[in-house]
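> Quick one, what's the 3D model for this:
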Amino acid sequence: MKKPLIAIAGGIVKDFRIEFAGEDYTRVNNNYPRAIAEAEGIPVILPLINDIDILLDQLSACDGLLLPGGIDVNPLSYKELPRPLLGNCNDLVDWYHINLAQKALELNMPILGICRGCQILNVSCGGTLHQDISYATDSPILHKQESHLSEKCHPVYIEENSIVHEIFGDSYIVNSAHHQAVKEVAPNFKNTAVSPDGIIEAIEMINKPFVVGIQWHPEMMAAHDTTTLNLFKRFVYSCKD
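As a prediction, the model looks like this:
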């Protein structure tokens, strides 16, 4: 059977060397394509082109979409004003990732959103975000660990009757590297995992074979954690239909 092509949405980083000063580069942490390849998919990194027709052609050539981590999502995209703890945003990255998510859903493509990708998935379908976890709770646990993301940080508690529960069980110890989080879950989605301080750690679209957002960074654990790799295997398998 032909291996499915998995689109991985690119991010942007600026080059500050004199000869390329201010130029944008497409960037993706290589652990994303590694995890997809290990799960028997073929990773394809999508450069950010500000053209909806090209975006549709990019998607149409693939079988599934992975929305990776990255910079903050601009709150204007979910009709809120920026608050003081908002971090770096980029309008092109937001436009591109939100449109990728919306068009992929129109095409009934499986989607896996990771960290920022989970937040983009929620925003693209009408949900909102906490611009910083401190706005969500007065007693947060550590969500932005100082240790390498191959190390685990805190538990998540997982709802039954969910894809995440089928893979990870009732609870799992995960890594963590975020300061924004899902606030209001988008219509037609459900919250399927939370951290001990109540921060939403996973969302899933109802009545879809695989449209899942994960707030932690499984791509950083998949190489040495069989259970985490099973998340990517489940995603890639869903892209074969």
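
> Could you use CA atoms for every contact and neighbour count after this?
Noted.

> any idea which helix or strand comes after the longest helix along the chain?
Using DSSP state H, we find that the single longest helix of the chain is helix 91-106. Downstream of helix 91-106, the first helix or strand assigned by DSSP states H and E is strand 111-114.

> and that following strand, how far from the chain's centre?
How far strand 111-114 lies from its chain's middle: 4 Å, per Cα atoms, centre = their mean, to the nearest Å.

> and that strand, what other elements does it pack with?
Applying 3 or more Cα pairs under 8 Å, 6 or more residues apart in numbering; DSSP states H and E, we find strand 111-114 packed against strand 64-67, helix 116-124, strand 211-214.

> helices or strands up against the last one?
Packed against strand 211-214, as judged by 3+ Cα pairs under 8 Å, 6+ apart, are the following elements: strand 111-114, helix 116-124, strand 200-205.

> Second chain to compare with the first, below:
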Amino acid sequence: MTRPFIGITTWRRSIDTDLGTGRPAHTLGAEYAAPVEAAGAAVVLLPPTAGVDAVLDRLDGLVLSGGEDVDPARYGAEPQEGKTYDVARDAFEIALARGARERGLPVLAICRGLQVSNIAFGGSLIVDIPVSADHQPVQDADAQLSARHPISLLDGSRLAAVYGTPDRVVNTIHHQSIDVPAPGFRPVAWTPDGIVEAIEADDDWPLWAVQWHPEKMTAPDEAADEAPLFAAFVAAARRYAAEHAAAQKGTR
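This is a model prediction of the structure:
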């Protein structure tokens, strides 16, 4: 069976290499590609480019990955002191989200990806989530990766159907989330403190947008719990590929 072709967005960072310190690089944690490939897809990494339509026309699915904050100017808020923003990445990913919806292209949006998806269609964010039992300040790496909180999924939502349960426990590696959902989208998951943890489109666009990081839940039991999300996304990409192949064949 042909593997659907999935693009995953990257994060521009400065890294040390044999050619010098602080070299600019487009990066992505290996944990993003692994579960997508395990679900049966082929993966390509997507740095920002002006050729958004050309990229989308070649994809069967899109992963909007996590990373740094989106520039608050995108939704009418003030920048945070000491924060820097990647305006090129913001513009690229917002254009990808809009183009994907126009095409009905399946999208898995993770953390920042959820935030990009909401901003792209007119929603806004909480610039800094108030501290609560469920959302502590961002900690050192080990503590942050091990932090967990419960969520409740909306009964009847596509996400609840994917997981087969209305109640889950997920990781928490974010200090922002949705404030006002974009028109045409609805929240479908929340923490006990009321923070939105997932959204879906009101129409049949196959979008799974989650605030947690399913790819970073790598312990065997947690990875097994998250596998249905990647499987559903890749299955939707496979259907998209088949439908477009049939449509192209019919025009010959």
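
> would you list the helices and strands packed on strand 111-114 of structure 1 in TSV and tack on mean neighbour count and distance to residue 140 of structure 1?
Shown next, in TSV, are these (neighbours: other Cα atoms under 10 Å; distance: least, Cα to Cα, whole Å):
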stretch	mean neighbour count	distance to residue 140 of structure 1
strand 64-67	28	26
helix 116-124	28	19
strand 211-214	27	19
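
> wait, which of the ones you listed is closest to residue 95 of structure 1?
Proximity to residue 95 of structure 1 (Cα to Cα) singles out helix 116-124 among those, at 9.8 Å.

> which outside residues touch the following helix or strand past the closest one?
Moving toward the C-terminus from helix 116-124 of structure 1, the next helix or strand (DSSP H and E) is strand 129-130. Applying Cα atoms under 8 Å, 6 or more residues apart in numbering, the set of residues contacting strand 129-130 of structure 1 from outside is 75, 119, 123, 136, 180, 181, 182, 183, 184.

> One more pass at 6 Å, please.
Identification of contacts with strand 129-130 of structure 1 by Cα atoms under 6 Å, 6 or more residues apart in numbering yields 180, 181, 182, 183.

> For it, grab the matching residue range in structure 2.
The aligned range for strand 129-130 of structure 1 in structure 2 is 125-126, by TM-score structural alignment.

> Which residue in structure 1 aligns with residue 233 of structure 2?
For residue 233 of structure 2, the aligned residue in structure 1 is residue 235 (criterion: TM-score structural alignment).

> how far is the host helix or strand of that match from where the chain is centred?
Using DSSP H and E, residue 235 of structure 1 falls within helix 226-238. Between the centre of helix 226-238 of structure 1 and the centre of its chain there are 15 Å (Cα atoms, centre = their mean).

> if we look at it, which residues are touching it?
Helix 226-238 of structure 1 is touched from outside by 39, 41, 222, with contacts defined as Cα under 6 Å, 6+ apart.

> rewinding a little: for the contacts of strand 129-130 of structure 1, which entry has the maximal number of neighbours?
Using other Cα atoms under 10 Å as the neighbour test, the contacts of strand 129-130 of structure 1 are led by residue 182, with 28 neighbours.

> how many neighbours does the residue nearest to that one when sequence neighbours are not counted have?
Of all residues not flanking residue 182 of structure 1 in the chain, residue 129 sits nearest, at 4.5 Å (Cα to Cα, 6 or more residues apart in numbering). When neighbours are defined as other Cα under 10 Å, residue 129 of structure 1 has 22 of them.

> In JSON lines: the contacts of strand 129-130 of structure 1, plus distance to residue 34 of structure 1 and secondary structure.
JSON lines is the format used below for those (distance: Cα to Cα, whole Å; DSSP: H, G, I helix; E, B strand; the rest coil):
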{"residue": "180", "distance to residue 34 of structure 1": "26", "secondary structure": "coil"}
{"residue": "181", "distance to residue 34 of structure 1": "26", "secondary structure": "strand"}
{"residue": "182", "distance to residue 34 of structure 1": "27", "secondary structure": "strand"}
{"residue": "183", "distance to residue 34 of structure 1": "31", "secondary structure": "coil"}
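
> Just send these back as CSV, with distance to residue 196 of structure 1 too.
Listed next are the contacts of strand 129-130 of structure 1 as CSV, based on distance: Cα to Cα, whole Å:
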residue, distance to residue 196 of structure 1
180, 16
181, 14
182, 15
183, 16
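
> Just give me the closest of the residues you listed to residue 83 of structure 1.
Distance to residue 83 of structure 1 across the contacts of strand 129-130 of structure 1 (Cα to Cα) is lowest for residue 180, with 11.7 Å.
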